[in-house]
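Enquirer: I would like to see how this sequence folds:
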Amino acid sequence: MSRPPFSVPPEVMQALEELWSAGHAGYLVGGGVRDALLGRTPHDPVWDLATDAIPERALELFPGGTYENRFGTVLAGGVEVTTFRRDHAYGDHRRPDRVTFTDSIEEDLARRDFTVNAVAWGRAAGGQEAGWVDPTGGRADLDARLLRAVGDPELRFGEDALRLVRAARIAAQVGLTIHPDTEAAMSERAGDVSYLATERIGRELRRMLDAEPPSAAFRILERTGLLRSLFPELAAQLGVVQDKIPGQDLWDHSLATLDAAAALAPADPIAKLAALLHDTGKPETAADGHFLGHEEAGARIAQTFLSRLGFGSQDVRRVVRLVRHHMWSYVPAWGDAAVRRFMRRVGVDLVDDLLRLREADNVGSGWPAEGGGVAELRARIAEQRHRRPPLSLADLAVDGNAVMASLGREPGPWLGRTLERLLDSVISDPERNTPERLLADARTWAEKP
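Expert: Next up is the predicted model:
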């Protein structure tokens, strides 16, 4: 058998055959094999190949490749080619202090995290027939939909604390049940996540949000005690009572809202993050069954949470704005000007996401998605967009230079206040948005020097 019994991208198969042609062992390993055996599209577009070729030899075989670490991995296009290795002590609970290259695929697989990731397909150096190498029973565990650590789970998690987080993420993402011994070790070593760089945790969080449903990963974190160690802002919602669905606490509501947001916008991580974080301000504002000001508290918490985990500033700002504005209310008596003011206040770029967040929040509360006037407000916003009214300073028929020239004044704080007042006037009455009307108003309103 020279081709694997599952689909492999042509460039990956070409790299594997290059190793074989040069007389080296070459095996497909890792998450790509796992996902392919489950009939899933691999979550990671980069496939892993394991080989007895040392990095210098791999660079000769793949001249466009790069070798930038001490663990034997050469990146060649969409393929990571890694030399068989043994890992030694993990002094920092993150990475091995040193590695030793070996010529044994079995030794290489024995160092891996979970049995389902320790399955290899390929052939030995000089071999004629390719086949499976599965010393830890990973294929049987896949058939049983089981996630099990390789060997002693406490030892595996003690080596690299990120494996604790990966276990929750992989189980949720792939749809596996964690073996009881492995889950018990996760609980025992939950505190080890303190060794991790927050950016590594943030990368895993992003991937958890892609699970279907994303709440599955967070339920595992909750069950093992990892939630409090990793995300105390989220764990603070546990046990907080609110008047939504009987028998459910605030954390239940947040996870239901997260799943609803994922159903509404599967490819939008901002929508999912906003749903996950929208009520994080409630625990600190809870008083007499109310949570006054929780949206502002939640915006502050979201800012700190996402920045700590290494999210980009643009994404952080967008999530924070969604959390800050998520408590809007609408009544049918609003006039068109009120609709325009709403669009201006929350941001024209944000209104669609904000309405979607409300739909998710409604579903997470046990209500119809479009309850509270969501559908009507969406229609009225669409109508205003069709009319293209002025909604920002850039939409004004005059700019700051024209106002200064008309009034004969130098720049100063007065100018910004005047432009904002002009904008407010044209939001109320778009017909006022002409140079003549605006400059006349500016002359009337401008403060004296």
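Enquirer: From now on I want contacts and neighbour counts done on CA atoms only, so please keep to that.
Expert: Noted.
Enquirer: residue boundaries of the strands in the chain?
Expert: In the chain, the strands defined using DSSP state E lie at 26-29, 47-51, 66-67, 73-76, 79-83, 85-87, 99-101, 120-123, 131-133, 146-147, 177-178.
Enquirer: Name the nearest residue to Gly65, sequence neighbours excluded.
Expert: With C-alpha to C-alpha, 6 or more residues apart in numbering as the criterion, Gly65 has its nearest non-adjacent residue at 4.3 Å, and that residue is Ala76.
Enquirer: ok, the one you found - contacts?
Expert: Listed by C-alpha atoms under 8 Å, 6 or more residues apart in numbering, the contact partners of Ala76 are Phe62, Gly64, Gly65, Thr66.
Enquirer: And the furthest pair within those?
Expert: Pairwise distances across these peak at 8.8 Å for Phe62 and Thr66 (criterion: C-alpha to C-alpha).
Enquirer: Report how many residues lie close to Gly65.
Expert: Residue neighbour count, defined by other C-alpha atoms under 10 Å, stands at 18 for Gly65.
Enquirer: Give me the nearest residue to the residue nearest the centre of the chain, chain neighbours excluded.
Expert: In the chain, the centroid-proximal residue (C-alpha atoms, centre = their mean) is Arg206; its distance is 2.4 Å. Excluding the flanking residues, the one nearest Arg206 by C-alpha to C-alpha, 6+ apart is Pro269, at 7.4 Å.
Enquirer: for Glu11, same thing?
Expert: Closest to Glu11 by C-alpha to C-alpha, 6+ apart is Gly78, at 7.6 Å.
Enquirer: The one you found reaches Val12, doesn't it?
Expert: Yes - Gly78 is in contact with Val12 according to C-alpha atoms under 8 Å; the separation is 7.4 Å.
Enquirer: Mutual contacts of those two, please.
Expert: Joint contacts of Gly78 and Val12 (C-alpha under 8 Å, 6+ apart) are Trp47.
Enquirer: ok, those two, which is more surrounded?
Expert: Taking other C-alpha under 10 Å, Gly78 and Val12 do not tie; Val12 has more neighbours (20 against 15).
Enquirer: list the contacts for the nearest residue to the more buried one once chain neighbours are set aside?
Expert: Spatially, and ignoring its direct neighbours in sequence, Val12 is nearest to Val79 (6.3 Å; C-alpha to C-alpha, 6+ apart). The contact partners of Val79, taken as C-alpha under 8 Å, 6+ apart, are Val12, Ala15, Val46, Trp47, Asp48, Leu49.
Enquirer: Over to Phe62?
Expert: When contacts are counted by C-alpha under 8 Å, 6+ apart, Phe62 touches Ala76.
Enquirer: please give me the structure for this one as well, since I'd like to look at both together:
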Amino acid sequence: MSNEEQRKALATLLGRVIPAEAEQLGRRFAAAGHELALVGGPVRDALLRRPVTDLDFTTDAPPNRVLEVIDGWADAVWTIGIEFGTVGLRKGEHLMEVTTYRSETYDPKSRKPDVSYGTSLVEDLRRRDFAVNAMAARLPSREFVDPFGGLEDLKAKRLRTPGLPEDSFNDDPLRMLRAARFASQLGFTIDPPVLAAMREMADRIEIVSAERVQAELSKLLCGAYPRAGLAALDVSGLAAYVLPELPALRLEIDEHHRHKDVYEHSMIVLDQAIAQEEDGPDLVLRLAALLHDIGKPRTRAHLEGGRVSFHHHEVVGAKLTKKRLMALKYSKEIVTDVSRLVELHLRFHGYGEGEWTDSAVRRYVRDAGHLLPRLHKLTRADCTTRNRRKADRLAKTYDALEERIARLAEEEELGRIRPDLDGDEIQEVLGIKPGPLVGKAYKFLMDLRLDKGPQDKEAAKEALLAWAREEGVL
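Expert: Okay, here's the model as predicted:
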């Protein structure tokens, strides 16, 4: 196929995925004397035959001129990114962003980029992170523009920068994380010179805000190939700055103290957790699977006979998880849920061959709360033994625990367990006013409920009065 035939074929392919609204927008810009091109991710995904959702455009028109062109045509407009040259809009069901040709550079000590506008589409593409994202389709003509070999990189499944990677990463250090993220999302390999530059410049990531790092890490973890992305973070040295607990999992193994490679174990647990997902990527579950053993390096102890212990690593790991996720500016809900899963991930191993009482099962359910379905998945994923007989035994034991939980849930509505007396009734029985004592009494009754199951009101009152006498309240 000649170059001209290939361009026509690509224009036809892009025409199938570019919505009519995009071509309408291209005609408006052309009528106003300006260029417009679909650029970056949408073009890449169209060529990969992946779904194209949000549409990104670039233009020679400055932001204020963009506002004039779309006035009266867009259904909604927002200008939150206008200082960086970006105008957002909605037309029908399509979300679009139009960005003026530009370049970004970071001062060595600044986390905020300096933005300057340009007049050339090719120069705008030159500043982009990777060649596979430096392709464009001019509108309304659909002319395919690929000055840096992005199409060949797509075929080779390769991540390469349009220019020197050192220049690219110096302009925007976040691009190093984006390389790892695209390795996860697309399954592409990172070109050796790019990886070498990432190793050399990894410390530059420290000038990027925690919020932007977190966004890239979340996308990486929710990609189709998260292990590839995490491996890129590890081998490039970036993990030492954004997730230092990850390389720390590579515990030293010597001839006298042999034990599992905790890093590899964690990767397998992540894979096995993902295999249980039902409604797409679950960021909380994936974070918990990745971080569940990060307390091991801090708690490792060598015992006689070459044995190794990690006592209370789940408790230490929960604290480390909370600290790391807070530093990455994750939401309070994600921090709480992930650290709780890390704390609880070993609880099942006290179940033995089913020795737990119904009280212990109730506590397991109560402590997990809304995280119980995820805890089930994490606990099952944490079995990475190569001993098939042992793995089958653990699976059957957990099956039995889930069956007990289901039976008790049906009998007692475990998800809504409450003490048999509420706060008002506690105050009435003990003749006290609202205060800390009511909370202590409530906790006593909750423990009683978990230990013995449902009680009638009279039995609960008698137990509460007996407790109060022992506590010296009455």
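Enquirer: how do the contacts of Ala76 of the first structure look in the second structure, which are kept?
Expert: Retained in the second structure (both residues aligned by TM-score structural alignment, their matches' C-alpha atoms under 8 Å) from those: Gly64, Gly65, Thr66.
Enquirer: Could you check which residue of the first structure pairs with Ala289 of the second structure?
Expert: Taking TM-score structural alignment, the alignment pairs Ala289 of the second structure with Ala275 from the first structure.
Enquirer: What of Ala240 of the second structure?
Expert: Per TM-score structural alignment, Ala240 of the second structure is aligned with Arg228.
Enquirer: Over to Leu89 of the second structure?
Expert: In the first structure, Leu89 of the second structure lands on Ala76 (TM-score structural alignment).
Enquirer: Against Pro266 of the first structure, how distant is Pro368 of the first structure?
Expert: 19 Å (C-alpha to C-alpha, to the nearest Å).
Enquirer: Looking at these two now, which is surrounded by more residues?
Expert: Pro266 (17 against 13).
Enquirer: residue contacts, that one?
Expert: Shown in contact with Pro266 of the first structure (C-alpha under 8 Å, 6+ apart): Asp210.
Enquirer: Map the residue nearest to the centre of the first structure across to the second structure for me.
Expert: In the second structure, Arg206 of the first structure lines up with Ser218, judged by TM-score structural alignment.
Enquirer: wait, that match sits on Pro281?
Expert: No - using C-alpha under 8 Å as the test, Ser218 of the second structure is too far from Pro281 to be in contact (10.3 Å).
Enquirer: tally of neighbours for Leu290 of the second structure?
Expert: A count of nearby residues for Leu290 of the second structure, using other C-alpha under 10 Å, gives 25.
Enquirer: got it, and Glu471 of the second structure?
Expert: For Glu471 of the second structure, using other C-alpha under 10 Å, the count is 9.
Enquirer: next one: Arg416 of the second structure
Expert: As a measure of burial, Arg416 of the second structure has 10 neighbours, counting by other C-alpha under 10 Å.
Enquirer: again, but for Thr53 of the second structure
Expert: Neighbours around Thr53 of the second structure, by other C-alpha under 10 Å: 14.
Enquirer: so who does it touch?
Expert: By C-alpha under 8 Å, 6+ apart, Thr53 of the second structure lies in contact with Pro42, His94, Leu95.
Enquirer: Now Leu306 of the first structure. Nearest residue, chain neighbours left out?
Expert: Val316 (6.2 Å).
Enquirer: Tell me which residue of the second structure matches up with that neighbour.
Expert: So Val316 of the first structure corresponds to Val335, using TM-score structural alignment.
Enquirer: Is it correct that that match is in contact with Leu328?
Expert: No - with contacts defined as C-alpha under 8 Å, Val335 of the second structure does not count as touching Leu328, sitting 9.9 Å away.
Enquirer: ok, back up a step: surely the match of Ala240 of the second structure touches Leu238?
Expert: No - using C-alpha under 8 Å as the test, Arg228 of the first structure is too far from Leu238 to be in contact (9.8 Å).
Enquirer: which residues of the stretch 151-300 of the second structure fall in helices?
Expert: Secondary structure of the stretch 151-300 of the second structure by DSSP state H, counting those that start in this stretch: the helices cover 165-171, 174-186, 192-201, 210-221, 226-236, 239-242, 245-248, 262-274, 283-291, 296-299.
Enquirer: For the third one, grab the matching residue range in the first structure.
Expert: Helix 192-201 of the second structure falls opposite residues 180-189 of the first structure when the two are matched by TM-score structural alignment.
Enquirer: Pull out the buried residues from that stretch.
Expert: Thr182, Glu183, Ala185, Met186, Ser187, Arg189 (16 or more other C-alpha atoms under 10 Å).
Enquirer: What is the nearest of those residues to Ala286 of the first structure?
Expert: Closest to Ala286 of the first structure, out of all of those and judged by C-alpha to C-alpha, is Ser187, at 29.7 Å.
Enquirer: what's near enough to touch the nearest residue to that closest one once chain neighbours are set aside?
Expert: Of all residues not flanking Ser187 of the first structure in the chain, Thr224 sits nearest, at 4.5 Å (C-alpha to C-alpha, 6+ apart). Listed by C-alpha under 8 Å, 6+ apart, the contact set of Thr224 of the first structure reads Glu183, Ala184, Met186, Ser187, Ala190.
Enquirer: any idea how far Thr224 of the first structure is from Asp252 of the first structure?
Expert: Between Thr224 of the first structure and Asp252 of the first structure the distance is 16 Å, computed by C-alpha to C-alpha.
Enquirer: can you check Ser406 of the first structure too?
Expert: Ser406 of the first structure is 59 Å from Asp252 of the first structure, by C-alpha to C-alpha.
Enquirer: burial count for the aligned residue in the second structure for Thr100 of the first structure?
Expert: With TM-score structural alignment as the criterion, Thr100 of the first structure lines up with Tyr117 in the second structure. For Tyr117 of the second structure, the neighbour count with other C-alpha under 10 Å is 18.
Enquirer: Now for Tyr117 of the second structure: which residues touch it?
Expert: Pro62, Gly85, Thr100, Tyr101, Arg102, Ser103.
Enquirer: any idea which helix is longest in the second structure?
Expert: In the second structure, assigned by DSSP state H, the helix with the most residues is helix 388-412.
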